[in-house]
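>>> Provided below are the primary sequence and the corresponding predicted coordinates.
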Amino acid sequence: MDILHSYLSPGSVLVAIATLAFLTWLYLAHINQFAKPGAYQSFDIAGFPIFLIRGKDDKIRAFHNVCRHRAYTITRKETGASTVLGCRYHGWSYDTLGRLVKAPQFDDVPGFDKSENSLFEIHAHTTEQGLVFVNLDSGEPALFEDSVRASLEDFKRDSGLGTKSEWVTGQTLTGSFNWKLGATDRHFKNALVQLEQRVSETLRPSFATQLMRTLTLKNKKSTLSLFPGTLIYSFEKADLELALTLFPASDTTTQIRYDLFDSGSTQETDEGALASIIGEALRLLVKNMESDSEYVTQNVVESSATTHKILKRLREHQKMEKMRGGQILPAMRQPKGSLFFQQAEQLCKELDCSGPGANGAGSGGLDW
């Protein structure tokens, strides 16, 4: 099947974005969303659960949100803070570096080595502006593109978004539409026009503030698009930036993550009012995207610049698979440990699957 028709066909979106996640650096968050060591934020990228966490060294790291013992998620909330994260199934616990620090009743198992059972770390990159990107490739990822680096620097110059920008509000919404249909920017433009007006009416910047913004060349709107599904917008009359990212949750649902940042050193921000305005406007955006998705034609999706770039990346990946003679699974990780330990693990899994604790549905015989 032609790759265009394959991408546009039902049931393909998760495969497509998962492949892109291995080939592309994806924007997820800003460093100031992690206020203290242990602060974390969870994400699901096309079925791949991951989380970002701030270490005691203040570095932001990314990990697969999967316990090495039973593949249960480690973080149970979208955001939270803890310097030790534990799986509730068998009590395996990990620190902010992803190291296994507690494994009940496994310390005496022959061949068991805690150091070989750390969480799988994901490549993370923090830019000079404080934006955090990840790449899911388990090998050597592609270099962070110079063109993206330059675009971020240009946006910082226009907007002021940087490491000192403060997080104001944010939320993850869910929309009943296919991610491919949401990859167009028409809806965003309409929503941003309305937001600009509402924010200006709420903040009512003084003449002195407006003059200062004009003198510092910040009295203008600026928009930055990051492939494959992120848009960052700076408001014309306020030192505010809004980041919007779309993640496919299934073939019929999309998650919309939004975060608002304040880059002003002197402006007084009514955070409650801003949170209400932003939330209301973006919920309306999701509703409009849901309604319009029923009428979006295949031609509209085909003709979008995002689709063309996605297809280019997918063709490159397809070509690489043909050269290697098989499917490439860049994120696959191989377990370590002695043969005895791996055999014990297999037996443990079989007992779990056949006992009353199977599928996490209750307490089984091995539920320590």
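Received the coordinates, thanks.

>>> going forward, measure contacts between C-alpha atoms and count neighbours the same way
Noted.

>>> Give me the nearest residue to Thr223, chain neighbours excluded.
Leaving aside its sequence neighbours, Thr223 sits nearest to Tyr233 (C-alpha to C-alpha, 6 or more residues apart in numbering; 4.6 Å).

>>> Oh, that last question was meant for Leu339, not what I typed.
Computed as C-alpha to C-alpha, 6+ apart, the closest residue to Leu339 that is not its neighbour in sequence is Gly111, at 7.9 Å.

>>> I'd say the one you found and Lys336 touch.
No: counting by C-alpha atoms under 8 Å, Gly111 stays clear of Lys336, with 10.1 Å between them.

>>> sorry, back to before: neighbours of the residue nearest to Leu339, how many?
Gly111 is flanked by 14 other residues according to other C-alpha atoms under 10 Å.

>>> The host helix or strand of Lys156 - contacts with which helices or strands?
Using DSSP states H and E, Lys156 sits in helix 146-159. Applying 3 or more C-alpha pairs under 8 Å, 6 or more residues apart in numbering; DSSP states H and E, we find helix 146-159 packed against strand 222-226.

>>> Give me the distance between the strand it packs on and the centre of its chain.
17 Å (C-alpha atoms, centre = their mean, to the nearest Å).

>>> can you give me the angle it makes with helix 146-159?
Strand 222-226 and helix 146-159 are oriented at 160 degrees to each other (axes from the mean of the first three to the mean of the last three C-alpha atoms, to 10 degrees).

>>> Next secondary structure after strand 222-226?
Heading C-terminal from strand 222-226, the first helix or strand you meet, by DSSP H and E, is strand 230-234.

>>> what helices or strands is that following strand leaning on?
Applying 3+ C-alpha pairs under 8 Å, 6+ apart, one finds that strand 230-234 contacts strand 222-226, strand 240-248.

>>> check contacts around the residue nearest to Thr223.
Tyr233 is in contact with Lys221, Ser222, Thr223, Leu224, Glu241, Leu242, Ala243, counting by C-alpha atoms under 8 Å, 6 or more residues apart in numbering.

>>> And for Thr254, the neighbour number?
Neighbour count of Thr254, defined by other C-alpha under 10 Å: 24.

>>> roughly how far apart are it and Phe48?
Thr254 sits 14 Å away from Phe48, going by C-alpha to C-alpha, to the nearest Å.

>>> one more structure, for comparison:
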Amino acid sequence: MESINNILFSPSSILVALVTVALLINKAWPRVTRSKQNNKVAGHTSDPTSTQPLSVSKETEIPEGWMTDSAIFELERRGLFSQTWIYLAHSAQFTKPGMYQSFDMAGFPVFVIRGKDGKIRAFHNVCRHRAYTITRKETGASTVLGCRYHGWSYDTTGRLVKAPQFDNVPGFEKSQNSLFEIHAHTTQQGLVFVNLNAEEPSPLDDEAMSKLNGFSVASGLQPGSVWVAGQTLSADFNWKMGMKPSILEPFTTELKSNLPEAFGRSTVKDAVRRIFQSNPLHESYHFPTTLFHYFVDTKFWFALSFFPASESKTHIRYDIFSHSSVGQVETNAISAALENASDRLKREIENDYHSMTNGQGLPAEFENQDTREALRRISEHRRLEKMQGSQIYPAMRKPKGSNLFQQAEKVCSELDCVSGGSKNGNSSTVLDW
């Protein structure tokens, strides 16, 4: 026994044991360190008494360049804005025949107009001859829309009624050269939606329409609503910044707080109507561009849209409406408050976008249902393009009688109509419809 003890507790045996233990600790230490680091990153701790919730980290599905890549924007134009029902306006903005409003939506110039027959229609805002702009103002009123390039004129149904120098061209038919009409739908409440798809588009989503119907009941939105004020602002950020859920709350709060007198209370009839609503909706988002909001216990509601111009530029369009008449003093107060609040909103989003694109990354707020839906739609369109082996342009228009156009163009050249290039400063306009 003594010999065994001498062996176990000899200096050499103790030295070997210490070295072995040191090697084992050194080998295990990196794993212990990584485990602690991973727990810290995942948002939980190894302390069993910790009250922090356990969470599982998940890699984002949003692709790199989601807010900045021009290729993603072009895919959005083809896969989303070329075949989705987009809210543009309310019928209250077109109170008489010939009243129109122009829009730039994802690079597609369009306008909406009320016809002499009372119907609201939408058209591509380009002349059928040389693609020159038809409506040059954002808003206006005219029952005859003329192109200043060669004098082609159209009526409120888009029909070509005048084509100087072409009336005597053999085979030229005015009926084949009407403006390209866009699918438009006006709801029972007066909301005007358009779809750029050249083919028959899918119907408006039932769930989205159900939400808007609930909002319409709560807000008093109706065809007889009164347009009070509105404006379009150009801003330097990606249009999807409007999908951030918390971005508009300060805007609505500021707007109402700045109008204590202009925001008159709603009528008794409106108050009674809301009492019997089980779940009144004061806000409704229509994918992918527009938020509808009404101010509780007032007669006002508004629409705020984010229409993309490019991957880094957006047109902010806001309009405020009332379901009863509004005096001039009240209108002026509302217009001023809207302008101030919208300008502040623009600057705040531009600052957020600048910070995000300069190292801070995409906030977790954007991992939401609307972002996933946009990603799903453009991913599906990209899959179809890969299957076909080429890009697909749902909004592309194929003019009838293109051979007649060739003949007309020859006549135009002989008359030296195009010697100075395009009057809109873009002589090489490429249209993808």
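Thanks, I have it. Quick caveat: nothing in here was measured; it's all calculated off a predicted structure.

>>> Of all pairs in the contacts of Tyr233 of the first structure, which one is the farthest apart?
Maximum pairwise distance among the contacts of Tyr233 of the first structure (C-alpha to C-alpha): 13.8 Å, between Lys221 and Ala243.

>>> Compare those two (neighbour count), which wins?
For Lys221 of the first structure versus Ala243, neighbours defined as other C-alpha under 10 Å are more numerous around Ala243 (22 against 15).

>>> Which residue, neighbours along the chain excluded, lies closest to the aligned residue in the second structure for that one?
Aligned counterpart of Ala243 of the first structure in the second structure: Ala303 (TM-score structural alignment). Spatial nearest neighbour of Ala303 of the second structure, excluding adjacent residues (C-alpha to C-alpha, 6+ apart): Phe292 at 4.6 Å.

>>> in the one helix or strand Leu347 of the first structure maps to, what's buried?
Using DSSP H and E, Leu347 of the first structure sits within helix 339-354. Residues of helix 339-354 of the first structure classed as buried by neighbour count (16 or more other C-alpha atoms under 10 Å): Phe341, Lys349, Leu351, Asp352.

>>> Do I have it right that the last one meets Ala358?
Yes: Asp352 of the first structure is in contact with Ala358 according to C-alpha under 8 Å; the separation is 5.1 Å.

>>> What strand or helix carries Arg317 of the second structure?
Applying DSSP H and E as the criterion places Arg317 of the second structure in strand 314-322.

>>> How about His381 of the second structure?
Per DSSP H and E: His381 of the second structure is located in helix 369-388.

>>> Now that helix on the first structure. Mean distance?
Its aligned residues in the first structure lie a mean 1.8 Å from helix 369-388 of the second structure after superposition (mean C-alpha distance after the TM-score superposition for the first structure).

>>> Tell me the helices and strands packed up against that helix.
Using 3+ C-alpha pairs under 8 Å, 6+ apart, helix 369-388 of the second structure is in contact with helix 70-76.

>>> which residues are in contact with the helix it packs on?
Contacts to helix 70-76 of the second structure, defined as C-alpha under 8 Å, 6+ apart, come from residues Gly65, Trp66, Ser310, Glu311, Ile378, Arg382.

>>> Excluding covalently adjacent residues, which one is nearest to Phe111 of the second structure?
Ser102 (4.1 Å).

>>> I'd like to know how far the match of Ala243 of the first structure sits from Glu138 of the second structure.
From Ala303 of the second structure over to Glu138 of the second structure the distance is 17 Å, taken as C-alpha to C-alpha.

>>> try Gly220 of the second structure
According to C-alpha to C-alpha, Gly220 of the second structure stands 27 Å off from Glu138 of the second structure.

>>> which one of those two has more residues nearby?
Gly220 (23 against 13).

>>> give the contact list for that one.
Going by C-alpha under 8 Å, 6+ apart, Gly220 of the second structure touches Asp270, Lys299, His323.

>>> so which helix or strand takes in the first one?
It stands for Asp270 of the second structure. Asp270 of the second structure belongs to helix 268-275 when assigned by DSSP H and E.

>>> Report the buried residues of that helix.
Quick answer for helix 268-275 of the second structure (16+ other C-alpha under 10 Å): Asp270, Arg274.

>>> What lies in contact with it?
Outside helix 268-275 of the second structure, the residues within contact range by C-alpha under 8 Å, 6+ apart are Ala218, Gly220, Pro280, Asp297.

>>> so the helix ranked longest in the first structure aligns onto which residues of the second structure?
Ordering each helix of the first structure by length in residues (DSSP state H) puts helix 271-293 first. Under TM-score structural alignment, helix 271-293 of the first structure corresponds to residues 331-353 of the second structure.

>>> pretty sure Gln41 of the first structure is touching Leu52, no?
Yes: between Gln41 of the first structure and Leu52 a contact is recorded at 5.4 Å, counting by C-alpha under 8 Å.

>>> count of residues packed around the closest residue to Gln93 of the second structure other than its chain neighbours?
Excluding its sequence neighbours, the residue lying closest to Gln93 of the second structure (C-alpha to C-alpha, 6+ apart) is Trp227, at 6.0 Å. Neighbour count for Trp227 of the second structure, taken as other C-alpha under 10 Å: 24.
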